[in-house]
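Trainee: predicted structure and sequence below. I'll ask about it afterward.
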Amino acid sequence: MAAPTDDRPWSADPYSRALRTGQGPLFLRRPDGWLLPLEVERWCADADAADLGVLRRCEGAVLDVGCGPGRLVAALAGRGRRVLGIDVSEAAVTRTVRLGGPALRRSVFDPLPGEGRWGTALLVDGNIGIGGDPAALLDRMAQLLAPGGLLIAETVPDLDLDERVQVHVTDAHGATGTAFPWARLGTPALLRHAERAGWRAVDQWTAGGRSFAALRSRRHRSTSSTAEPPKSTAVISSQRARKPSADRPVAEA
């Protein structure tokens, strides 16, 4: 599976600056001028009640895909759970490690520790949009999880949305990054993609105005993974692809 190769949208200002300061506003901007707000302050705060509801459902070793500044990784590590965050943003990985959470600067489409052995994988804060191709991402998640492993994905609340867009990161001052593909899914659309990709839905819930779905893959691996097992050590290495986004768009004023 080919991975996106341009990491600039998530590895340079204004995104990196927002993570370093813990403050927005920050947006994904579509070509038609709509702005998708990124919840930088929430990402940089402690895990909230909705996040804790996700973490309580986690099983076994946890892989947080697009971990951002690391609130979920840090919360799990603080509870003694085996966890690893991955992100293509150096600022995100640095902040996660500073919080005490293990993290790698790496794309989900790169080789990863413990492939085929993770108990749970997380795609929260809009990360079902990574790469702009939900089917490809779901296929990759099935490769990473152990047979019967759990995938928890956050979806756009209250909408049957299935959108592919080109976006770029922008801040309130108009600083922008390079355009890249993104996807936005409501829960019904996610479940349709999941069914076609060999997943079954095991739970759906809402909390704090956010929507989530839990899936298990029906597929069985034909070959055993030779990748190293999940580690609890933080390593910063080479990067590639994309990173998280957020909620529903607001019209540009």
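Mentor: Here it is on my side, so go on.
Trainee: CA atoms for contacts and neighbours, from now on please.
Mentor: Will do.
Trainee: give me the number of residues near Val73?
Mentor: Using other CA atoms under 10 Å, Val73 is surrounded by 29 other residues.
Trainee: so it sits against Gly66, correct?
Mentor: No: assessed by CA atoms under 8 Å, Val73 is found out of contact with Gly66, at 10.6 Å.
Trainee: what do the two both touch?
Mentor: Residues touching both Val73 and Gly66 (CA atoms under 8 Å, 6 or more residues apart in numbering) are Gly85.
Trainee: neighbours of Ala18, how many?
Mentor: Neighbour number of Ala18 under other CA under 10 Å is 18.
Trainee: now name the helix or strand holding it.
Mentor: If you go by DSSP states H and E, Ala18 is part of helix 15-21.
Trainee: structure B:
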Amino acid sequence: MTMLSPRPAVDQPTTFGSGGSEPYAAALQNESATLYLRHSVGELPASATMDAGRWSADADATDLSLLAGAAGPVLDIGCGPGRMIRAAMSTGLAALGVDVSPTAVRIATEAGLAVLNRSVFSDMPLEGGWGTALLLDGNIGIGGDAGALLARCAELLADDGVLLVEVSPHPERDHAFEGTLEDTQGRRSDVFPWAEIGIVPLRARASAAGLRVAQDWRRDGRWFARLVRA
């Protein structure tokens, strides 16, 4: 198991959907199911349209297929209200979620799920001991630097651990930007760093983080990759 030195205190940037009129928190409380991820500069078209209702629903068949053969314990990074934690537990796996949204964490914990309200870049339980880590629903974009996020995940995984990543449906996509989240009522969050990455640049970023893409596949319009230690 990898032993890490204490992390220095750093100023935390604004995170996904936070600040402003809090559209992400509102969506999780069923006020608006559709969210638009936009570039912060100008009135450019949405980079992605998100169905927040899916995050709060039960895991679907595609979600469940990701856990087939998975080893525990499972860490869901950017877990939201916890659908993948519930799914992992339903298969008998120990699971923990981490999310920066107090609203998401409150919803998950009130449902009896184990979720921590913190950044994945903060100190975590079981450093170097996670059997499976999840970066789904665009969460490879957390922090706006996919390479740094993959390196952090490599620190968290056990030697034989697996990282499951959902990538952009556009294989060459490699875009880091300052974004905002907006709902159908025009409520916007503060600006936050985000990234979108496809399978091609993911391979290079993984290699730099000491990981490799062992498998990638598409299902139900989504594209996934299974990463292991190089």
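Mentor: Structure's in. What do you need? Note that this is a predicted model, so its numbers are computed, not measured.
Trainee: determine the three-state secondary structure at Ala153 of structure 1.
Mentor: strand (DSSP: H, G, I helix; E, B strand; the rest coil).
Trainee: ranges for the strands of structure 2?
Mentor: Listed in chain order, the strands found in structure 2 under DSSP state E are 34-39, 48-51, 74-77, 95-99, 115-117, 130-135, 157-167, 174-183, 192-197, 211-219, 222-229.
Trainee: quick one, which of these is nearest to Ser21 of structure 2?
Mentor: strand 174-183 (9.1 Å; CA to CA).
Trainee: residue range for that closest one in structure 1?
Mentor: The aligned range for strand 174-183 of structure 2 in structure 1 is 162-171, by TM-score structural alignment.
Trainee: how big's the offset between the matching stretch and structure 2?
Mentor: By mean CA distance after the TM-score superposition for structure 1, the fitted stretch 162-171 of structure 1 averages 0.7 Å away from its aligned residues in structure 2.
Trainee: buried stuff in the helix holding Ala18 of structure 1?
Mentor: Residues of helix 15-21 of structure 1 classed as buried by neighbour count (16 or more other CA atoms under 10 Å): 15-16, 18-19.
Trainee: just the closest of those residues to Gly126 of structure 1, please.
Mentor: Among the buried residues of helix 15-21 of structure 1, and counting by CA to CA, the member closest to Gly126 of structure 1 is Tyr15, at 15.4 Å.
Trainee: tell me who's in contact with the aligned partner of that closest one in structure 2.
Mentor: Under the alignment (TM-score structural alignment), Tyr15 of structure 1 pairs with Tyr24 of structure 2. Tyr24 of structure 2 is in contact with 17-18, 35, 181, 189, counting by CA under 8 Å, 6+ apart.
Trainee: what stretch of structure 1 does stretch 71-78 of structure 2 fall on?
Mentor: Under TM-score structural alignment, the match for stretch 71-78 of structure 2 is residues 59-66.
Trainee: and that stretch, end to end?
Mentor: End-to-end distance for stretch 59-66 of structure 1: 19 Å, by CA to CA, to the nearest Å.
Trainee: and stretch 193-204 of structure 2, by the same measure?
Mentor: End-to-end distance (CA to CA), stretch 193-204 of structure 2: 21 Å.
Trainee: cool, stretch 163-171 of structure 2 as well?
Mentor: Taking CA to CA, the first and last residues of stretch 163-171 of structure 2 lie 19 Å apart.
Trainee: which residues does that stretch contact?
Mentor: Stretch 163-171 of structure 2 has contacts (CA under 8 Å, 6+ apart) with 66, 132-140, 153, 157, 196-201, 221-228.
Trainee: please redo it, this time with the cut-off set to 6 Å
Mentor: 132-136, 197-200, 223-227 (CA atoms under 6 Å, 6 or more residues apart in numbering).
Trainee: contacting residues for Leu135 of structure 2?
Mentor: Residues near Leu135 of structure 2 by CA under 6 Å, 6+ apart: 77, 165.
Trainee: aligned counterpart of it in structure 1, please.
Mentor: In structure 1, Leu135 of structure 2 lands on Leu123 (TM-score structural alignment).
Trainee: which non-adjacent residue is nearest the residue nearest to the spatial centre of structure 2?
Mentor: Structure 2 has Asn139 as the residue nearest its centroid, 2.8 Å off, counting by CA atoms, centre = their mean. Closest residue to Asn139 of structure 2 apart from its sequence neighbours, by CA to CA, 6 or more residues apart in numbering: Gly78 at 6.4 Å.
Trainee: the one you found: neighbouring residues, count only.
Mentor: 27.
Trainee: before we move on, what about the one 4 residues further on?
Mentor: Gly82 of structure 2 has 30 neighbouring residues, counting by other CA under 10 Å.
Trainee: residue contacts, it?
Mentor: Ala108.
Trainee: what about it, distance to Gly97 of structure 2?
Mentor: 7 Å.
Trainee: what about the residue lying closest to Gln185 of structure 2 once chain neighbours are set aside, distance to Ala52 of structure 2?
Mentor: Nearest residue to Gln185 of structure 2 in three dimensions, chain neighbours excluded: Ser32, at 7.8 Å (CA to CA, 6+ apart). Distance check for Ser32 of structure 2 against Ala52 of structure 2: by CA to CA, it reads 8 Å.
Trainee: what do you get for Asp145 of structure 2?
Mentor: 23 Å.
Trainee: same deal with Ala208 of structure 2?
Mentor: 32 Å.
Trainee: of these two, who's got more company?
Mentor: Higher neighbour count among Ala208 of structure 2 and Ala52: Ala52, with 19 against 15, using other CA under 10 Å.
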